[in-house]
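A.B. asks: coords below, sequence missing:
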């Protein structure tokens, strides 16, 4: 994820909210309605919130914005860089297989169940819990020594790189993979090799120095009020409270391309 942080645009209320991590055309309308329910509950608690979500912006600029109302980050950026400059709220529960509420994991994908020697890895971002930290742990736990790394910029692009033969192995966020199986016919030829151990899901955050309780209540209330069809579209089951220790207890992985010492 790029570290440069030019300021994103807010709306006329001068504040920012963004929920891009699982945003795609098929889920956008449901995400917008979910945001409307969150916004109304934040407003009712005296927290000014933007009318619309910010989209197509540098994620670091959003996460570090001093006027951030709500965003979703990844667990690795949170514990590596953001934990002292944002307020952690909680995470979404997607009811993912073999995961406790609010946890997620990565799906290890290839073209076949049999991997070549020194497989080429497709990697979305160096600071990705599901795309790199989980994949690095999988390689370590299975004794797999990988070859080159292809940087793709996104989970979907990593899966495509595997399918097209530019890489042999990728790790995809299990919720992203759920959405891809539902909406991307081309991705269904990828072969699921394994699923990694669960870790806490993507954190909802706001600007530093806030009491997370009203945000957590707004998110939980919005989730409960969401239309069942929209909940099904988003695969959303609930909101789970989190503490910083849930994330900081996990190790920081080595940088991609750096061999174990």
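C.D. replies: Now that the structure is in, tell me what you want to look at. Please read these numbers as outputs of a predicted model, since none were measured by experiment.
A.B. asks: CA atoms for contacts and neighbours, from now on please.
C.D. replies: Noted.
A.B. asks: Which parts of this structure are strands?
C.D. replies: 16-18, 68-72, 86-93, 103-104, 106-110, 121-123, 149-151, 169-173, 191-195, 199-200, 203-207, 238-241 (DSSP state E).
A.B. asks: Format those as a markdown table; extra columns: mean neighbour count and distance to residue 47.
C.D. replies: Output for these, formatted as a markdown table (neighbours: other C-alpha atoms under 10 Å; distance: least, C-alpha to C-alpha, whole Å):
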| stretch | mean neighbour count | distance to residue 47 |
| --- | --- | --- |
| strand 16-18 | 27 | 12 |
| strand 68-72 | 24 | 8 |
| strand 86-93 | 24 | 14 |
| strand 103-104 | 24 | 28 |
| strand 106-110 | 25 | 35 |
| strand 121-123 | 28 | 38 |
| strand 149-151 | 18 | 39 |
| strand 169-173 | 30 | 31 |
| strand 191-195 | 17 | 39 |
| strand 199-200 | 22 | 26 |
| strand 203-207 | 25 | 11 |
| strand 238-241 | 20 | 19 |
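A.B. asks: So for residue 161, which of those strands sits nearest?
C.D. replies: Taking C-alpha to C-alpha, strand 121-123 is the member of those nearest to residue 161, at 6.6 Å.
A.B. asks: Check which helices and strands that closest one sits against.
C.D. replies: strand 149-151, helix 155-163, strand 169-173 (3 or more C-alpha pairs under 8 Å, 6 or more residues apart in numbering; DSSP states H and E).
A.B. asks: If we use 6 Å, what do you get?
C.D. replies: strand 149-151, strand 169-173 (3 or more C-alpha pairs under 6 Å, 6 or more residues apart in numbering; DSSP states H and E).
A.B. asks: try it against this one:
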């Protein structure tokens, strides 16, 4: 049985449901193309980054940064998402710095001395973009 793990961005129930629907769609077309031994459901037990180099891997998902940094030449890129979120342009994504709706913090400078959370140090949109946004404010 092939490993299919497209869980890099599955952090909430709506995303988990959308990802399961995506796999159902992909599975249908892969079966039609003659592939066999495809799992009916996505693997939830293997961490997304542990799946990337497994010999039984058929399909996984990676952010562009880990792909460029450590996966290029070791796995084959088969698709790039096209984003329809405001501010995104095709395969170009966008990051957001979020504060509470009623917060008195309105600019990056206002955030000096507060605590930030990122989704992962190997994320371009979640870490590198954040670093690039705050670096000019460093003292």
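C.D. replies: Structure's in. What do you need? Worth saying up front: this structure is predicted, and the values here are computed from it rather than measured.
A.B. asks: before we move on, back to that, compare the strands of the first structure and give me the one nearest residue 213 of the first structure.
C.D. replies: strand 86-93 (7.6 Å).
A.B. asks: rewinding a little: turn the helices and strands packed on strand 121-123 of the first structure into CSV, columns for distance to residue 137 of the first structure.
C.D. replies: Formatted as CSV, those follow (distance: least, C-alpha to C-alpha, whole Å):
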stretch, distance to residue 137 of the first structure
strand 149-151, 15
strand 169-173, 11
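A.B. asks: Could you say which one of those strands comes nearest to residue 244 of the first structure?
C.D. replies: Closest to residue 244 of the first structure of these, according to C-alpha to C-alpha: strand 169-173, at 20.7 Å.
A.B. asks: Can you find which helix in the second structure contains the most residues?
C.D. replies: Assignment by DSSP state H gives helix 13-32 as the longest helix of the second structure.
A.B. asks: In that one, which residues are buried?
C.D. replies: Buried positions in helix 13-32 of the second structure, judged by neighbour count with 16 or more other C-alpha atoms under 10 Å: 16, 19-20, 23-24, 27.
A.B. asks: Determine which two of the residues you listed are furthest apart.
C.D. replies: The span of the buried residues of helix 13-32 of the second structure, defined through C-alpha to C-alpha, is set by 16 and 27 at 16.1 Å.
A.B. asks: Any chance of the strands of the first structure in a markdown table with distance to residue 133 of the first structure as columns?
C.D. replies: Formatted as a markdown table, the strands of the first structure follow (distance: least, C-alpha to C-alpha, whole Å):
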| stretch | distance to residue 133 of the first structure |
| --- | --- |
| strand 16-18 | 24 |
| strand 68-72 | 18 |
| strand 86-93 | 19 |
| strand 103-104 | 13 |
| strand 106-110 | 10 |
| strand 121-123 | 10 |
| strand 149-151 | 14 |
| strand 169-173 | 9 |
| strand 191-195 | 13 |
| strand 199-200 | 11 |
| strand 203-207 | 16 |
| strand 238-241 | 22 |
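A.B. asks: mean per-residue distance, the longest helix of the second structure to the first structure?
C.D. replies: Mean deviation of helix 13-32 of the second structure relative to the first structure after superposition (mean C-alpha distance after the TM-score superposition for the first structure): 2.1 Å.
A.B. asks: Next one: the residue mapped onto residue 93 of the second structure from the first structure from residue 80 of the first structure, what distance?
C.D. replies: Aligned by TM-score structural alignment, residue 93 of the second structure pairs with residue 104 of the first structure. Residue 104 of the first structure is 19 Å from residue 80 of the first structure, where distance means C-alpha to C-alpha, to the nearest Å.
A.B. asks: Quote the end-to-end distance of stretch 207-216 of the first structure.
C.D. replies: Terminal residues of stretch 207-216 of the first structure are spaced 14 Å apart (C-alpha to C-alpha).
A.B. asks: okay, and it goes to which residues in the second structure?
C.D. replies: So stretch 207-216 of the first structure sits over no part of the second structure, by TM-score structural alignment.
A.B. asks: do stretch 70-77 of the first structure as well
C.D. replies: The alignment of stretch 70-77 of the first structure onto the second structure (TM-score structural alignment) spans residues 59-66.
A.B. asks: Off-centre distance for the matching stretch?
C.D. replies: 7 Å (C-alpha atoms, centre = their mean, to the nearest Å).
A.B. asks: Residues in contact with that stretch: which ones?
C.D. replies: 4-6, 124 (C-alpha atoms under 6 Å, 6 or more residues apart in numbering).
A.B. asks: again, only using 8 Å
C.D. replies: Contacts to stretch 59-66 of the second structure, defined as C-alpha atoms under 8 Å, 6 or more residues apart in numbering, come from residues 3-8, 48-49, 51-52, 122-124.
A.B. asks: Pull out the buried residues from those.
C.D. replies: Listed as buried from the contacts of stretch 59-66 of the second structure are 3-7, 48, 51-52, 122-124; burial here means 16+ other C-alpha under 10 Å.
A.B. asks: what would the residues you listed look like in JSON lines with distance to residue 62 of the second structure?
C.D. replies: Shown next, in JSON lines, are those (distance: C-alpha to C-alpha, whole Å):
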{"residue": "3", "distance to residue 62 of the second structure": "15"}
{"residue": "4", "distance to residue 62 of the second structure": "13"}
{"residue": "5", "distance to residue 62 of the second structure": "10"}
{"residue": "6", "distance to residue 62 of the second structure": "8"}
{"residue": "7", "distance to residue 62 of the second structure": "9"}
{"residue": "48", "distance to residue 62 of the second structure": "8"}
{"residue": "51", "distance to residue 62 of the second structure": "10"}
{"residue": "52", "distance to residue 62 of the second structure": "8"}
{"residue": "122", "distance to residue 62 of the second structure": "10"}
{"residue": "123", "distance to residue 62 of the second structure": "9"}
{"residue": "124", "distance to residue 62 of the second structure": "11"}
